[in-house]
Structure formats: structure tokens, C-alpha cells
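Trainee: Let's see this in three dimensions:
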Amino acid sequence: MNAIDRVKKSRGINELAEQIEPLAQSMATLADEARQVMSQTQQASEA
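Mentor: Below you'll find the model as predicted:
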């Protein structure tokens, strides 16, 4: 079952928050890593 299916089946705000929070944290981590890689790539291309 994927995250969207779990959200559709969730009951109430608290359960919905429990389903969304780990996904949001993962997305934030990926965004931070992407920014770091882009910065490193830009610095390497300028060197």
C-alpha cells in the first residue's frame, strides 16, 4: 500500500498527520540533499 492509499484510508486529522509527517520529513531531507549536490556541482563547474 502506498502513501496515497494510506492517506485515503486514514481516519481523522491525527491519523492523517501520522501518515503525512514521515513523508514530509523525507521530502525535506531530499530537498536539502539536492541543494547540497547542486551547490557542489556549481562549485566544481566554476573551478
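
Trainee: C-alpha only now, for contacts and for neighbours.
Mentor: Noted.

Trainee: Buried ones in stretch 5-23, by neighbour count?
Mentor: Across stretch 5-23, burial judged by 16 or more other Cα atoms under 10 Å covers residue 19.

Trainee: which helices and strands does the longest helix along the chain pack with?
Mentor: When the chain is parsed with DSSP state H, its longest helix is helix 12-46. Helices and strands touching helix 12-46, by 3 or more Cα pairs under 8 Å, 6 or more residues apart in numbering; DSSP states H and E, are helix 3-9.

Trainee: to compare against the first, here's another:
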Amino acid sequence: MQDLDDLVKSDLTRLEKLTENFRWFNSHYENLKKEYTRQHVVVEG
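Mentor: Have a look, this model is predicted:
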């Protein structure tokens, strides 16, 4: 079983990755919107 420190580090790592993904999406949003007008797009991070 993981101890509390490991869980906190794991959650922090996931939160940092999620933040990076949102920043990437936000910085590319306008270009994606233009390139894929009226289409569904999946972005895997």
C-alpha cells in the first residue's frame, strides 16, 4: 500500500500534467478551431 507521501506526489504529478495539457490546449485553441471547423477533435496528452 502506498503511503500518504507517495499518494500526494502522484496526485501532484497528475495535476501538473493536467495543467500542462490545459495550457497547450489554450495556446492552440484558435488554430485548432480554424483548422477543424465544425469537426470533433480528440487531443491526447
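
Trainee: Superposing both, give me the TM-score.
Mentor: The TM-score (TM-score structural alignment, normalised by the length of structure 2) is 0.60; 31 aligned residues with a Cα RMSD of 1.5 Å.

Trainee: follow-up on the earlier one: gap between the longest helix of structure 1 and the chain center?
Mentor: Once both centres are worked out by Cα atoms, centre = their mean, to the nearest Å, helix 12-46 of structure 1 turns out to sit 4 Å from its chain's centre.

Trainee: Next: stretch 2-12 of structure 1.
Mentor: For stretch 2-12 of structure 1 - counting by Cα atoms, centre = their mean - the centre lies 17 Å from the chain centre.

Trainee: Spit out the contact partners of the residue nearest the centre of structure 1.
Mentor: Nearest to the geometric centre of structure 1 sits residue 27, at 1.0 Å (Cα atoms, centre = their mean). Applying Cα atoms under 8 Å, 6 or more residues apart in numbering to residue 27 of structure 1 gives no contacts.

Trainee: what lines up against it once you look at structure 2?
Mentor: Using TM-score structural alignment as the criterion, residue 27 of structure 1 maps onto residue 11 of structure 2.

Trainee: do you know how far residue 23 of structure 2 is from residue 11 of structure 2?
Mentor: For residue 23 of structure 2, the distance to residue 11 of structure 2 equals 18 Å [Cα to Cα, to the nearest Å].

Trainee: Distance of residue 19 of structure 1 relative to residue 46 of structure 1?
Mentor: 42 Å.

Trainee: Also residue 9 of structure 1?
Mentor: Taken as Cα to Cα, the span from residue 9 of structure 1 to residue 46 of structure 1 is 49 Å.
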